[in-house]
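A.B. asks: what shape does this take:
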Amino acid sequence: MKIGELAEFGGVTAKTVRYYESIGLMAAPQRRANGYREYDEEALDRLRFIRDAQASGLSLAEAGEILRMKDEGESTCAHSRALIDRHLADIDAQIASLLAAKAELTSLARRADHLDPAGCTDPHRCQVLGLDLPAHSKV
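C.D. replies: The predicted structure is shown next:
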């Protein structure tokens, strides 16, 4: 199949296929007599793996490492599991950070609900945030 067909069947663009070739994720294909790239089902399987790995949150480098290991006949199960565990830990940390930010913003919103805007007379403080504001400087 030609590059356009491969890209279509793989759910990416031809430009993406050429990029994957340029960084070594996809092998350089055979060429037809007219110079067109010729891909086989193995290339399509590899392309779909890369696409699916990225959709699962793996980086191109991580997908490439798994492919390299497979190409060399190594088992990838433990390596893939470690990658997944690391990504899960990263997501858990992001969730915790977002929940902490949400709690802080919720607290500030409740505080704002109980403040009288008429009481906001100090030009150097924000009563909602409880913070001193920087002095206005003239440049």
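A.B. asks: okay, CA-based contacts and neighbour counts for the rest of this
C.D. replies: Fine.
A.B. asks: what about the longest helix in the protein?
C.D. replies: helix 77-113 (DSSP state H).
A.B. asks: mind giving me the packing neighbours of that helix?
C.D. replies: helix 60-71 (3 or more Cα pairs under 8 Å, 6 or more residues apart in numbering; DSSP states H and E).
A.B. asks: residues making contact with the helix it packs on?
C.D. replies: 25, 50, 53, 54, 75, 76, 79, 80, 83 (Cα atoms under 8 Å, 6 or more residues apart in numbering).
A.B. asks: three-state assignment of the first one?
C.D. replies: Which is residue 25. coil (DSSP: H, G, I helix; E, B strand; the rest coil).
A.B. asks: let's compare: structure for the following, please.
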Amino acid sequence: MLIKIGELATRTGATVETIRYYEKEELLPEPTRSQGNYRLYNAAHLERLQFVLHCRTLDMTLDEVRTLLQYRDKPDENCGEVNVLLDEHIDAVETRIEELVQLKRHLLALRQQCATEAPAKSCGILHALADNSCHK
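C.D. replies: Down below sits the predicted model:
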């Protein structure tokens, strides 16, 4: 199976630009080229791209994905570091959730600054944003 980049994009749901970017970041190996200089991808490219995309849907950084790929490429190595990486990622997600909860509180407090429709010049939300009172 050899497919062009457009077909790889269609099969994975990735954009052509994303595929090229992952190649540049060396998350995907360089594909072979056709006589017309088109990139040609094989089943291994498809599988690897699906792995990368799945990791990205879990909000993993490119460095985290790169580390996971290194272990995936060496299946006989101990995966203890994979566990550590995932534990650290879970901690980062928990921190982000806490930050988002705080953000929601700020937005709710801001929303309470203007209960009814009024001329923009008397909008409590706009005034609070201007004087930063929603953070007090």
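A.B. asks: flag every buried residue along the longest helix of the first structure.
C.D. replies: By neighbour count on 16 or more other Cα atoms under 10 Å, the buried set for helix 77-113 of the first structure is 80, 83.
A.B. asks: so it versus helix 60-71, what angle?
C.D. replies: Put simply, helix 77-113 of the first structure runs at 160 degrees to helix 60-71, going by axes from the mean of the first three to the mean of the last three Cα atoms, to 10 degrees.
A.B. asks: what is the helix or strand that helix 77-113 of the first structure is followed by packed up against?
C.D. replies: Using DSSP states H and E, the next helix or strand after helix 77-113 of the first structure towards the C-terminus is strand 125-126. Judged by 3+ Cα pairs under 8 Å, 6+ apart, strand 125-126 of the first structure is in contact with strand 131-132.
A.B. asks: the strand it packs on packs against which elements?
C.D. replies: strand 125-126.
A.B. asks: which non-adjacent residue is nearest the residue most central in space within the first structure?
C.D. replies: Against the mean C-alpha coordinate of the first structure, by Cα atoms, centre = their mean, the closest residue is residue 57 at 6.0 Å. What sits nearest to residue 57 of the first structure in space, not counting adjacent residues and going by Cα to Cα, 6 or more residues apart in numbering, is residue 87, at 7.5 Å.
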